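> Can you look at this prediction? I've put the sequence above it.
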Amino acid sequence: MASEDADEDVNRDTGGRVGGQVEAAAARGAESPGAGVAQPLDPKIAAAVAAAEAAGPAGGETVRIDSWIWAVRLIKTRSLGAAACRGGHVHVNGERVKPAYSVRVGDEVRLRHEGRERVVIVRRLIRKRVGAPVAVQCYIDNSPPPPPREATAPAGLRDRGTGRPTKRDRRELERLRALAAQGGLGGPGRPGTRPRSS
């Protein structure tokens, strides 16, 4: 209650809704709502979070899920967010959702994109895309760790500056690509050809 009264005083002092929200958010930007211990934020990040909240929805307005996952940088474009929703790759609180679903603070969003599953809890509603340091302040990330990258070099890549491959090199590259595509199975020669009989 005391913080709400302080916010109303700030709104009255600044004479405007947006200015009051920016200052109020910057004042409370030093604490992290999802964490048990208050963690100080960089003043630039706190100001950017405040600006993002000010540009966010006013009282009673909502934010679409495709817009939110784009704004917090979970996906590169809003159209990709909408396509992910239509394809069934976005779930909110365990239910598959459409692109126009209205997301709320506290919702659990599960997104499968580019072979990785992201699990986040909504902390702030924003509409405009923000930088990465600000975006991580808008959700709590409960995602599993990303899968390890393969240590082997991809088959068929040549060193830079070695020139154009010879016919023999091209055959070797084709053979390596065929082996990689088949999971390491297959014999010598080009794919789809029978070995010569002597």
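Good, I have the coordinates.
> C-alpha only now, for contacts and for neighbours.
Noted.
> Apart from its neighbours in sequence, what residue is nearest residue 70?
Nearest residue to residue 70, sequence neighbours excluded (Cα to Cα, 6 or more residues apart in numbering): residue 78, at 5.4 Å.
> That neighbour: what's it in contact with?
For residue 78, the contact set (Cα atoms under 8 Å, 6 or more residues apart in numbering) comprises 66, 67, 69, 70.
> same for whichever strand or helix holds the second one, what does it pack against?
So the one you mean is residue 67. Element membership of residue 67, judged by DSSP states H and E, is helix 65-71. If you count contacts as 3 or more Cα pairs under 8 Å, 6 or more residues apart in numbering; DSSP states H and E, helix 65-71 packs onto helix 78-86, strand 102-103.
> residue boundaries of the strands in the chain?
In the chain, the strands defined using DSSP state E lie at 63-64, 90-92, 95-96, 102-103, 108-113, 116-122, 139-141.
> How far does the first one sit from its chain's centre?
Pointing back at strand 63-64 there. 16 Å (Cα atoms, centre = their mean, to the nearest Å).
> which other residues reach that strand?
For strand 63-64, using Cα under 8 Å, 6+ apart, the contacting residues are 57, 99, 100, 101, 102, 103, 104, 125, 126, 127.
> Adding neighbour count, write those out as a markdown table.
Listed next are those as a markdown table, based on neighbours: other Cα atoms under 10 Å:
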| residue | neighbour count |
| --- | --- |
| 57 | 14 |
| 99 | 18 |
| 100 | 14 |
| 101 | 16 |
| 102 | 16 |
| 103 | 20 |
| 104 | 17 |
| 125 | 23 |
| 126 | 26 |
| 127 | 22 |
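> take the one below as the second:
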Amino acid sequence: MAEDRIRIDKWLWQARFFKSRTLAAERVAGSVMRVNGQRVSKPAHAVGPGDVLTFAQGGAIRVVRVLASGTRRGPAEEARLLYAELDGPPGAADGGSED
């Protein structure tokens, strides 16, 4: 559904992968970001529940499935409900580190 989709830069920020939306947008535009295996380079690319994101963060490759679009950038516990880890990165118990 279209209403369940959100810009990838906004979702990455709300899910607390990046400290600012600007940093998330720069990372999407300047690095290899994949959505469902397809490379994307536009921060406005829409993602929603079920999409699988693959991206570099802090020297590691993250693979996460979007569970929800979210409505705000809330606390880490709330942000952790927006995605499921598919790769078991180091420090997975911390709910995701910020870049």
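Cool, got the structure. Since we're looking at a predicted model, the values are computed, not measured.
> Let me see the TM-score of these two.
Overlay of the two chains. TM-score (TM-score structural alignment, normalised by the length of structure 2): 0.79; 89 aligned residues with a Cα RMSD of 1.8 Å.
> matching residues in structure 2 for the helix holding residue 67 of structure 1?
The aligned range for helix 65-71 of structure 1 in structure 2 is 8-14, by TM-score structural alignment.
> what does stretch 88-95 of structure 1 give?
Using TM-score structural alignment, the residues of structure 2 aligned to stretch 88-95 of structure 1 are 31-38.
> What are the buried residues along stretch 65-80 of structure 1?
The neighbour-count check on stretch 65-80 of structure 1 (16 or more other Cα atoms under 10 Å) flags 65-75, 77-78 as buried.
> With distance to residue 88 of structure 1 added, can I get those residues in CSV?
Shown next, in CSV, are the buried residues of stretch 65-80 of structure 1 (distance: Cα to Cα, whole Å):
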residue, distance to residue 88 of structure 1
65, 13
66, 12
67, 16
68, 16
69, 14
70, 16
71, 20
72, 20
73, 19
74, 16
75, 15
77, 17
78, 15
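> ok, so of those residues, who is nearest residue 118 of structure 1?
residue 74 (8.0 Å; Cα to Cα).
> quick one: the closest one and residue 146 of structure 1, what's the gap?
In this view, residue 74 of structure 1 and residue 146 of structure 1 are 14 Å apart by Cα to Cα, to the nearest Å.
> What of residue 59 of structure 1?
Counting by Cα to Cα, the gap from residue 59 of structure 1 to residue 146 of structure 1 is 37 Å.
> Mind checking which of these two has more residues around it?
Comparing residue 59 of structure 1 with residue 146 by other Cα atoms under 10 Å, the one with more neighbours is residue 146, at 10 against 6.
> residues in contact with the more buried one?
Applying Cα under 8 Å, 6+ apart to residue 146 of structure 1 gives the contacts residue 116.
> What's it aligned with over in structure 2?
Per TM-score structural alignment, residue 146 of structure 1 is aligned with residue 90.
> what's the mean deviation for the helix holding residue 67 of structure 1 versus structure 2?
Its aligned residues in structure 2 lie a mean 0.4 Å from helix 65-71 of structure 1 after superposition (mean Cα distance after the TM-score superposition for structure 1).
> residues in contact with that helix?
Under Cα under 8 Å, 6+ apart, the answer for helix 65-71 of structure 1 is 75-79, 81-82, 85, 99-103, 125-130, 135.
> give me that answer again for 7 Å
With Cα atoms under 7 Å, 6 or more residues apart in numbering as the test, helix 65-71 of structure 1 has contacts from 75-78, 81-82, 99-103, 126-130.
> same question, stretch 27-34 of structure 2
With Cα under 7 Å, 6+ apart as the criterion, stretch 27-34 of structure 2 contacts 39, 40, 41, 42, 43, 53, 54, 55.
> Would you mind checking those residues for buried ones?
Counted by 16+ other Cα under 10 Å, the contacts of stretch 27-34 of structure 2 give 40, 41, 42, 43, 53, 54, 55 as buried.
> still on that earlier bit, export the helices and strands packed on helix 65-71 of structure 1 to TSV and append columns for distance to residue 27 of structure 1.
Below are the helices and strands packed on helix 65-71 of structure 1 laid out as TSV (distance: least, Cα to Cα, whole Å):
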stretch	distance to residue 27 of structure 1
helix 78-86	31
strand 102-103	26
